[in-house]
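Novice: Everything below, folded, please.
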Amino acid sequence: MLKSFLNFDEMITPKIITIIYWLGIIGVVIGGLMAIGTSITFGGSILAGLFSGLCTIVFGVIGVRISCELIILSFNIYGKLREIAENTAVK
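Specialist: Sure thing, here's the model as predicted:
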């Protein structure tokens, strides 16, 4: 196990992406709720604050999901290319 880790035969980033995804979702939701709360606290338009907070949450969650999927996609492509290379190697 240590040898495969040190030789980069096993990737740890795909496992870490799940944690990063959930931390990103939590951060986006907190940021959206803070946008709503800030608008209400500082006497801005409640409707505008609610709209901006909800947009932050919706588009932020989508953005976090897309970015994590792109990272996972690159590792899936790497895995498939490695599989192809092993199957087509001259023996």
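Novice: Going by C-alpha atoms from here, please, whenever you check contacts or count neighbours.
Specialist: OK.
Novice: so the residue most central in space within the chain is in which element?
Specialist: Closest to where the C-alpha atoms of the chain average out (Cα atoms, centre = their mean) is residue 68, at 3.2 Å. Taking DSSP states H and E as the definition, residue 68 sits inside helix 46-87.
Novice: coming back round to it: could you list which residues are in contact with the residue nearest to the centre of the chain?
Specialist: Under the criterion of Cα atoms under 8 Å, 6 or more residues apart in numbering, the contact list for residue 68 reads 17, 21.
Novice: Alongside the first, I'd like the structure of this one:
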Amino acid sequence: MLKMFLTFDEFVFPKLVTIIYWIGAVVIVLSTLGGAFGAMSIGNYYGAGGIVGFLIALIAGVLSLIVWRVVMELTIVLFSIHDTLKAIRDQGK
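Specialist: Down below sits the predicted model:
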């Protein structure tokens, strides 16, 4: 385990990507809920602005989750490309 960690022969991130994804998703959802309810509390003072802010917070939250998912998938693709190139290199030896 220590050798793997120190030599970079095997990457750790692909094993952790699911955990990191879910932590990020929870943070995004909590931030979205905080923004949405914050917008609704502002709506008490500014009327319809609270509803608009609530909808914007929800839309931003959904888009953030989509972008987060794409970023994680692209990261996995990069590691997959590395593994494939490594296998091709090893076949040539």
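Novice: if we can go back for a sec, distance from the helix holding residue 68 of the first structure to the second structure after superposition?
Specialist: Between helix 46-87 of the first structure and the corresponding residues of the second structure, superposition yields a mean separation of 0.8 Å, by mean Cα distance after the TM-score superposition for the first structure.
Novice: against the second structure, where does that helix fall?
Specialist: Under TM-score structural alignment, the counterpart of helix 46-87 of the first structure in the second structure spans residues 50-91.
Novice: starting at the chain centroid, how far to that stretch?
Specialist: Between the mean C-alpha point of stretch 50-91 of the second structure and the mean C-alpha point of its chain there is a distance of 6 Å (Cα atoms, centre = their mean, to the nearest Å).
Novice: and if you look at stretch 31-39 of the first structure?
Specialist: Its chain's average C-alpha position is 22 Å from that of stretch 31-39 of the first structure, according to Cα atoms, centre = their mean.
Novice: and it, which residues are buried?
Specialist: Going by neighbour count (16 or more other Cα atoms under 10 Å), the buried part of stretch 31-39 of the first structure is 31, 32, 33, 35, 36, 39.
Novice: could you redo the residues you listed as TSV and give each row secondary structure and distance to residue 48 of the first structure?
Specialist: Putting the buried residues of stretch 31-39 of the first structure into TSV (DSSP: H, G, I helix; E, B strand; the rest coil; distance: Cα to Cα, whole Å) gives the following:
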residue	secondary structure	distance to residue 48 of the first structure
31	helix	15
32	helix	12
33	helix	13
35	helix	10
36	helix	9
39	helix	8
